[in-house]
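# Take this sequence and fold it.
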Amino acid sequence: MRLVQISDCHLHADPRARSRAGFPLRQLEAVIEAVNRERPDVVLVTGDVSQDETAASYQLAARTLAKLSAPWFWLAGNHDAPALMAETRELLDELDLDTWRVLLLDTRVGGQPHGELGPERLGRLAERLAEDERPTLLVMHHPPLAVGSAWLDEIGLEDREAFWETLAAFRQVKAIFCGHIHQAFTGYRQLAGSPQRLEERQVAVYGCPSTTDQFLPGAETFAVDEASRPGYRVVDLEAGDLTTWVERVDL
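Next comes the predicted model:
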């Protein structure tokens, strides 16, 4: 089973609109062409689909993403309008991939750049994990770890410690995939064992390049990485294990 993650398309209603370092629609089209060569089974779009939060931008996104050769699913980021997204294409919260399960989490806080799950959504996450012991991936927009850029770390998942406390009891969570940071990233969180299983374990967190502008890793303040290229993340799932890497796209 092969998944591909694309993220942070930042499309405008105007297909000719520019970003800081390029043309979002043109770059998304190039990424889609490259993704199709990977022969994915599923494509996940992890938020910030739109820059201007207009119905027209989501309609443009849906028409463009329809060029993917695999089924695709999206979730909302801090720049998105979930109601408009849902009018264009359904927002799902779970994918059944036979021996694997993918839970899509809503971390958006209306009108704010940072993310949060909150007690209600965290409680629901625990309930969902308790229902099924299959190997599970969590997919979300905001990163639940610091990524090493001061300005991005200020607008990550605000209740990250409560999130990790929720996950501590559920060993089937194999990895977390996020958007928001516009760069390749791999980090790990060490989780203590439960009273029944005392050994600790690591859970990996993977970030994804944007299909448009890239952010400069390690920057204290906002900075675009003009030397980097758009990209996507490939995830190969096998029996309870995964392999993942990032690919870049020449324009």
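
# CA only for contacts and neighbour counts going forward, please
Fine.

# Could you find the closest non-adjacent residue to Trp74?
Val45 (4.5 Å; CA to CA, 6 or more residues apart in numbering).

# wait, doesn't that neighbour sit right on Leu75?
Yes: using CA atoms under 8 Å, Val45 makes contact with Leu75 at a distance of 6.5 Å.

# before we go on, could you also do this sequence so I can check it against the first one:
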Amino acid sequence: MRIAQLSDMHFVAQGERLYDSVDVNAHNADIIHQLNHLIDPIDAIIVSGDITNDGTKPQYQAAAKILNYARCPLYLINGNHDRTAAFLEHLAPLCEPLLSAEQVRYRVDLAKRTLLFIDSTVPEQTYGQLSQATLDWVAYQLSQTSLPVAIFMHHPPLALNSAHMDPINCQNGDKLLALCEQFSHLEGIYCGHNHCYTTTFYQGVAIVSAPATSIQIPVYQRDATPSYQFDQPSCLIHTLSDDDRWVSFQHHFQLFQGVRRFPWVGGK
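Predicted structure coming up:
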């Protein structure tokens, strides 16, 4: 099993640029192309939220067009930059478990693992919160499987030492973390939102935020000033070892230079 976890792709409408400067659509298209051509093939791609920048129809149309080039199943969840109704309307056709869903909450059993996908968004807010119905659903799913479980959501359920992002993480993440003590087969909680690769542990459960495919946010523990940086793009790849351990690593993509025109200097 090899699963690529992308996050915070922030697609914009065709022909536009993020912050009027970053061609994220071309950048994301190149990332999908690179994943399609890895030496060790990918079995699935997860995108852990903020698929679009503003949740508009043109942005989802651009996202759907490019994500549809993926040569493996897609498992998608929404983030605070998305709009749930539009997310389901335009992206459910790319993610089979969402086809008949009225909300973003589903389970996938894949290669000796149970994967749970949940919505942590609050309409019109940047912070996250889990509904009681979602918490009850997670507890029920955990009780119904003996397989190791990984949860995917957008907002981290606890602080990750980022003065900028911690105030807008999942505000009641402690209720989800309480399940770590009740269900020993909960293996990890994998998030996006923080625009950087960060990892910690709670009661032996891995809590991980994936890097963004677009722009990264540096982790400053005390400086909350919003700032962005253009690091080499990357994602997480989750694999199973021969002895059935979940192993994750950061995979860096080749830098996308875009289309450039050079003057012809060699004559006619």
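
# Now the TM-score, please.
TM-score for the superposed chains, counting by TM-score structural alignment, normalised by the length of the first structure: 0.90, backed by 239 aligned residues with a CA RMSD of 1.6 Å.

# related to what we said a few turns ago, mind checking what secondary structure the residue nearest to Trp74 of the first structure has?
Here Val45 of the first structure is recorded as strand under DSSP: H, G, I helix; E, B strand; the rest coil.

# list the contacts for it?
By CA atoms under 8 Å, 6 or more residues apart in numbering, the contact set of Val45 of the first structure is Gln5, Ile6, Ser7, Asp8, Trp72, Phe73, Trp74, Leu75.

# Alignment lookup: it to the second structure.
Mapped onto the second structure by TM-score structural alignment, Val45 of the first structure lines up with Val47.

# Distance of that match relative to Thr213 of the second structure?
10 Å (CA to CA, to the nearest Å).

# surely Asp8 of the first structure meets Thr46?
Yes: the pair Asp8 of the first structure and Thr46 qualifies as a contact (CA under 8 Å) at a distance of 7.0 Å.

# so what sits against both of these two?
Joint contacts of Asp8 of the first structure and Thr46 (CA under 8 Å, 6+ apart) are Gly179.

# Please tell me how far the residue mapped onto Leu242 of the first structure from the second structure sits from Ala210 of the second structure.
Per TM-score structural alignment, the equivalent position to Leu242 of the first structure in the second structure is Trp246. Here Trp246 of the second structure is placed at a distance of 16 Å from Ala210 of the second structure (CA to CA).

# ditto for Ile151 of the second structure
13 Å.

# so which two of the contacts of Val45 of the first structure are the farthest from each other?
Asp8 and Trp72 (14.7 Å; CA to CA).

# Who has more neighbours out of these two?
Asp8 (29 against 18; other CA atoms under 10 Å).

# so that one, which of the three states?
coil.

# Nearest residue to the middle of the second structure?
Residue closest to the average C-alpha location in the second structure (CA atoms, centre = their mean): Ser48, at 2.0 Å.

# Could you check how far the nearest residue to the match of Leu242 of the first structure once chain neighbours are set aside is from His251 of the second structure?
Using CA to CA, 6+ apart and skipping residues adjacent in sequence, the residue nearest Trp246 of the second structure is Leu240, 4.8 Å away. Between Leu240 of the second structure and His251 of the second structure the distance is 16 Å, computed by CA to CA.

# Same question for Pro58 of the second structure.
With CA to CA as the criterion, Pro58 of the second structure and His251 of the second structure are 30 Å apart.

# What lies in contact with stretch 139-151 of the second structure?
Contacting residues not belonging to stretch 139-151 of the second structure are listed as 112-118, 179, 183, 185-190 [CA under 8 Å, 6+ apart].

# among these, which are in helices?
Among the contacts of stretch 139-151 of the second structure, the ones falling in helices (DSSP state H) are Leu179.

# quick one on the thing from earlier: anything in contact with each of Val47 and Thr213 of the second structure?
The contact sets of Val47 of the second structure and Thr213 overlap at Leu6, Ser7, Asp8 (CA under 8 Å, 6+ apart).

# Give the aligned equivalent of Gly111 of the first structure in the second structure.
By TM-score structural alignment, Gly111 of the first structure lines up with Glu124.

# Could you give the number of residues near its match?
Neighbour tally, Glu124 of the second structure, other CA under 10 Å: 10.

# ditto for Thr126 of the second structure
18.

# which ones are touching it?
With CA under 8 Å, 6+ apart, Thr126 of the second structure has these contacts: Asn80, His81, Ile168.

# So the second one belongs to a strand, correct?
No: applying three-state DSSP, one finds His81 of the second structure to be coil, outside a strand.

# Surely it touches Gly55?
Yes: between His81 of the second structure and Gly55 there is a contact under CA under 8 Å: 6.2 Å.

# so stretch 160-169 of the first structure matches what in the second structure?
Taking TM-score structural alignment, stretch 160-169 of the first structure hits residues 173-182 over in the second structure.

# most neighbours, which of the contacts of Thr126 of the second structure?
Asn80 leads these on contacts (other CA under 10 Å) with 28 neighbours.

# so what corresponds to that residue in the first structure?
Asn80 of the second structure maps onto Asn78 in the first structure, by TM-score structural alignment.

# any chance you could map the helices in the stretch 151-251 of the first structure?
160-167 (DSSP state H, counting those that start in this stretch).
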